[in-house]
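[1] can you look at this prediction? I've put the sequence above it.
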Amino acid sequence: MYRSHAKLFDRIRRGFVEDRARVVIQSCMRRFIVLSRLQNVTQAAYSMQKFAQAKLLRVYVSNLHAATLTIQAWWRGNRVRRILQEEKLKLVLAGHLMRAEKQTLQECQQAVVLLRERELRGRLKKSWQLVHVNVSVERDDVYPKGWAAGIRTVESFNPGADLSHVELGAFHTVVATSSGYVYTYGLNDRGQLSIGASSTSGLPVPVQPISGILFPTKIVQVSCGVDHTLLLDADGRVFAWGSNQHGQCGCAPRQEIVPQATEVYFAPVRGAVNPMLKRTISTLSAGAYHNAAIDDKGRVYMWGRGDHIYIRGVFSDVPLPLWITHESIVDIGPLDRVVCGLGFTYLLAKDGALYVFGQAINGQLGLGSKHRRSRIAVPIENIDERVTSISCGVHTTLAVTPSGTVYQWGVFLLWDPQSQVCVKAQSFVPMPVDLRRGGITGVAVDVKVGWWEGVILTSDGLLWAWNFFDQPSDGIFRPAVYQYILAEGQCVRAVHVVSSPLFSAVFSKLEGDKTAEKARGAAAAPSAIRTRPSVNPNWDPMAYN
C-alpha cells in the first residue's frame, strides 16, 4: 500500500518543505519592509524634530518673554501699591499722632486752667492737681469734650470741695470729691457710669452724682477694672457697679450688668457666733476682671473671673466674695496692701515682703521665665530689701525699697538705635533701674505706673518719669528720664497716676512752702541712703517680642 501511495506522500512532503520556505521568505520580506518603513519614519521624525524644535523654541521664548514682562509689570505694580499702602499707613499714623498730640496739648491747657482756678479759690495744696495728660489714641469717641473738661465740671458742681479720688477704667472715669460725692463719665455700654438701668448711652462730662449710694458719704478708696468699679467708704462698706459678666461686681450673680452702685456683702467668717456679723473692709483693689479685699482682721477676700484669681481651689468664676483660706496666704501674716493686675495678684505684707500668685505670660509675676503661673502665693526673692510701695499696670510693674532702689519687671519699651524706634522687651524678674542719670538728686520714695510710663516721686519733692530704656551696655538698664516741671517753689508730697488705652494722666498733691523748703534741704544734705544701680545676678535674659 505504501508503494501505491509513495508518490502522493512524496508530493505532500515536498509541499511542506516548499510551504516552510515560503513562510521564511515571507517573514524576511515583511521584516525588510518593516525595517525600511521604520527607517523612513525615523528619518522623517528627525527632519520634523528639527523643524518642530525651532518652531517650539520660538514659541517658548516668545511665551517666556511675555511671561517675564507680565511678572515684571505685576511686581512693579505690586511694589508701587505696597509703597503707596505703606505711605498711606504712615500718613494715617502720622495724622493720628498729630491729632493725639493736639489733644495732649488741649488736655494740658485744661490742666493749667484747673490749676489757676484752684489757686484763685485758695485750694491749690489740698486737692489732687492734674500735672500732665499724655493722649496716645484719639479720645473723641469717648470724651468728645475732652477728659479734663469732666474734672472741671465736677469742680464746678463742688466749688468748695477737693478732688479726693480720680480713677480710670478702660473707657470710663470715676471722680470722688472731699464733700462726699461721686461722679462718672465716659462710655456706659456695660453700666460703667452707675446712672441706672434706663440708660446705656455715655456721658461726655459728669451730669450728676451716681445712683445707688446715699450721699454725701466719705470715700476712702476707688478702684476700677476694665468695665467695673469698686468703692470703699469710711464705714468699711464696698459698693460695685458695671460689667458683671464674670461676677467681678460681687453682687447680683445672675445679672451680667449691675447698672447702679450696689453694696457688696462678704461671706460670714467660719466659726463666728453671729453669722450676720458685718465685715469691715480696710483696703481693696480691682484688677481687669477680678478683685481682692482685706478686712480689718487681715482676711483676704476675692471674687470675679476664676482664671484671673488663679488660687488653688478656684477653678471657675466667683460671683460673690470668697474668703481665701489657703495656707500660702494665711501664713504671710499681717497684710498692708493688695494689688490686682491682669490675671495676677500682689500681696504686700506689713514687714515689706512681697508675694504674688496668678498667671502672667508677660513676666509680671517676677518669678522667672520658667514660672509664669502659680496657684499659691510665692515670695518675690529677687528684691534684696523690703518693699515700701508697688504699682502695676497692664504691661509692667514697679516697686521701691527704703533705700530708694526702684525695680521694674514685665514688658517695657527699649530704644533701638538702628531702627530709631522702640521695641518691646521683657524681664521675668525684678531688675534695678539706674536713676542716677537725668539729674535725679533725691531718693525715690514712691512709684506709679501708667500705660507705658514709670513715674517716681523723690525725697526732694520732684516728679520724674520715663517711657523707655536705652540699650544696656553693661547690664544696667538706664531709663530715658524726664522731669515734670512744676511752678517755682512747689514741692510734691504725693503722686497718683491713672491710665487707659486712650491716655495716661499724672496727678500730684503739693506740700506747703515750709514743708517744701525742709524737703529740699533734706534732699540736698548728704545722706546714707542712696539709689543702688547694682545688678541682680539671677536675672533671666531679655526676651524680645
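    Good, I have the coordinates. Numbers count the residues shown, from 1 in each chain.

[2] please count neighbours and contacts with C-alpha atoms only from this point.
    Will do.

[3] could you pull out the helices for this protein?
    For the chain, the helices identified by DSSP state H occupy 2-121, 147-157, 306-309, 327-330, 513-524, in order along the chain.

[4] next up, a structure to set beside the first:
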Amino acid sequence: MVLFSSAATHTAQLKPVMDSHSHIIAWGSGEDGQLGIGNNEERGWVCVVKSLQPHRLRSVVAGSRNSLAIADDGKLFTWGWNQRGTLGYLSETQTKTENIPGQVKALSGVKIVQAAIGGWHCLAVDDQGKAYAWGGNEYGQCGEEPKDDTGRLLRRDIVIPQRCAPKLVVRQVAAGGTHSVVLTREGHVWTWGQPWPPGDIKQISVPVRVQGLENVRLIAVGAFHNLALQEDGTLWAWGNNEYGQLGTGDTQPRSQPIPVQGLSDLTLVDIAAGGWHSTALTDEGEVYGWGRGEHGRLGFGDSDKSSKMVPQKVQLLAGEDIVQVSCGGTHSVALTRDGRMFSFGRGDHGRLGYGRKVTTGQPMEVPMNIPPPQNLSDSAAAGHWISKLVACGGRHTLAIVEWKANES
C-alpha cells in the first residue's frame, strides 16, 4: 500500500517467475518516472518496461509515485520518485526522479523475496526472514531511533536500506501511508510508525505486536487501515475507518482488530487494501469490495459509486474466475485465471489502461496491444499475452505478462 494509493504486495511471492517470453508492462501516470520507460510521459495504453527484459522477474509493486521489481535471483530494482530516498540508492545524476529501473546495490548481498511500498518509504524481506526499510522516516516508519547528543530523536530519511525489526523472523512486509506492518513466520503481526493520520495516535519506532491475532496467513495495508486473514479463514481489520474500509458496518476507527462482517460463510484466499477501500477474494473466484466508492473503484457500476460499510459481492465480475485483485488509490484491477485484466475506477492519467481517460465503476478489460516476442517458432507465433500478476499504484499500474501460444 501507499499513501493515496496501494498495491497488493502480499501476492508477490505466490506467483510464477517470468520465462524468456515475459515482460513487465506499465500504464498510467509517468510524471515521476514511475512507469520505468525512460521518460516521464503518461501512457493510456500498456507499454513494455524494456530495460528489465534481460532479467527473470518474479514480482512487481506499484507505489504512489514509485515502483519496484524483484528478480528471481533476489535482485531488487526500483524507479520513480526519489526525493525522500524511496529508491534505496543515491542518484548518480542528482535528480529527484529516475525513469529507468536501477538495482538497489545495498541489498545485492541478500536474496529479496517480497517487498512493499508505503507513502514514501519501502520495506523488503529476504529469504532468511530479515526485513529492511528505507525512505521517509519522520514518523518512525522505517523503525530506527537515531538520537542526537542531547537524546532527542532524529527523524531523518533513510537513503540506504537498513535492517528493521531485527528481532523478528519475517514472512511478509506491508507498508501504509506512514506506518509499517510485518507478518512473522509464527503467524503474528507486528507494527510500528504512525498508524493513523498524524496527530490521532502516538507514533512508535519499535515494533509492537498487534494483539488478538493468531495464525495469520496474509496481511494487507491501506493508507491508514489494515487487514489480516487468519488460517481459519476469518478476516480482521483495524485502523482508520472514515469510509467503512474496515467492513464493520460503521465508520468508527478501531485501534484493535475487529472481524470484518458478512464474510463468515465464504472461503477467502486473498485480500487487498487500497488507499481507502478493501477487497477479498474467495476460492470460487468471486470478489467482495467495501470502503470508499468514489470514482467507481469498488466496481459496482456507474450508477453506484457510494461507499460501502460492509463487504458486497462485485456482481459485474461474477463468472470471470478472478485470481487476484489489486487496489490502488482510486482504481482497482482484477486478474482472471486465464490472464485477462479488468480495470475500474478513476480514469485520468490513463490509469485504467484502455486509452480513454474515462472514470467508470464498470469493469472493462485492459487490452494488451504489444508486439509478440521475437524469435518465436512457427507453432508459438500464433498466441496472445496473458497477465500473471498485477499491481496498482497511486496513478499507475504494473503487470507481469507472458506469451501463451494458442492451443492447436
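    Okay, I see it. Predicted model only: the values in this text are computed from it and were never measured.

[5] dump the helices of structure 1 to a markdown table, plus distance to residue 285 of structure 1 and mean neighbour count.
    As requested, these are arranged in a markdown table below (distance: least, CA to CA, whole Å; neighbours: other CA atoms under 10 Å):
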| stretch | distance to residue 285 of structure 1 | mean neighbour count |
| --- | --- | --- |
| helix 2-121 | 27 | 13 |
| helix 147-157 | 23 | 20 |
| helix 306-309 | 12 | 24 |
| helix 327-330 | 16 | 16 |
| helix 513-524 | 31 | 15 |
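
[6] figure out which of the ones you listed is closest to residue 465 of structure 1.
    Between residue 465 of structure 1 and these, the shortest gap by CA to CA is with helix 2-121, which sits at 16.6 Å.

[7] what packs against the closest one?
    Applying 3 or more CA pairs under 8 Å, 6 or more residues apart in numbering; DSSP states H and E, one finds that helix 2-121 of structure 1 contacts strand 129-135, helix 147-157.

[8] redo the helices of structure 1 as JSON lines? Include distance to residue 387 of structure 1.
    Listed next are those as JSON lines, based on distance: least, CA to CA, whole Å:
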{"stretch": "helix 2-121", "distance to residue 387 of structure 1": "32"}
{"stretch": "helix 147-157", "distance to residue 387 of structure 1": "33"}
{"stretch": "helix 306-309", "distance to residue 387 of structure 1": "23"}
{"stretch": "helix 327-330", "distance to residue 387 of structure 1": "18"}
{"stretch": "helix 513-524", "distance to residue 387 of structure 1": "21"}
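
[9] so for residue 233 of structure 1, which of those helices sits nearest?
    helix 147-157 (19.4 Å).

[10] what comes into contact with that closest one?
    Residues outside helix 147-157 of structure 1 that contact it (CA atoms under 8 Å, 6 or more residues apart in numbering): 107, 110-111, 114, 161-163, 175, 183, 185, 204-206.

[11] make CSV from these and add distance to residue 357 of structure 1 to it.
    As requested, the contacts of helix 147-157 of structure 1 are exported to CSV (distance: CA to CA, whole Å):
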residue, distance to residue 357 of structure 1
107, 38
110, 40
111, 38
114, 41
161, 39
162, 37
163, 33
175, 30
183, 33
185, 33
204, 38
205, 38
206, 37
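
[12] endpoint to endpoint, stretch 173-189 of structure 2 covers what distance?
    Distances were taken as CA to CA, to the nearest Å; on that basis the terminal residues of stretch 173-189 of structure 2 are 10 Å apart.

[13] what residues sit buried inside that stretch?
    Applying a neighbour-count criterion of 16 or more other CA atoms under 10 Å, the buried positions in stretch 173-189 of structure 2 are 173-185, 187-189.

[14] just to revisit the earlier point, could I get the helices and strands packed on helix 2-121 of structure 1 in CSV, plus columns for distance to residue 97 of structure 1?
    Formatted as CSV, the entries for the helices and strands packed on helix 2-121 of structure 1 read as follows, by distance: least, CA to CA, whole Å:
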stretch, distance to residue 97 of structure 1
strand 129-135, 9
helix 147-157, 18
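
[15] what lines up with residue 443 of structure 1 in structure 2?
    With TM-score structural alignment as the matching criterion, the partner of residue 443 of structure 1 in structure 2 is residue 321.

[16] need the longest strand for structure 1.
    strand 421-433 (DSSP state E).

[17] which helices and strands sit right next to that one?
    If you count contacts as 3+ CA pairs under 8 Å, 6+ apart, strand 421-433 of structure 1 packs onto strand 406-416, strand 543-544.

[18] between those strands, which one is closest to residue 4 of structure 1.
    Put simply, out of these the one that sits nearest residue 4 of structure 1 is strand 543-544, at 117.3 Å, with distance taken as CA to CA.

[19] and the closest one, how far out from the chain's middle?
    For strand 543-544 of structure 1, the gap between its own C-alpha mean and the chain's C-alpha mean amounts to 16 Å (CA atoms, centre = their mean, to the nearest Å).
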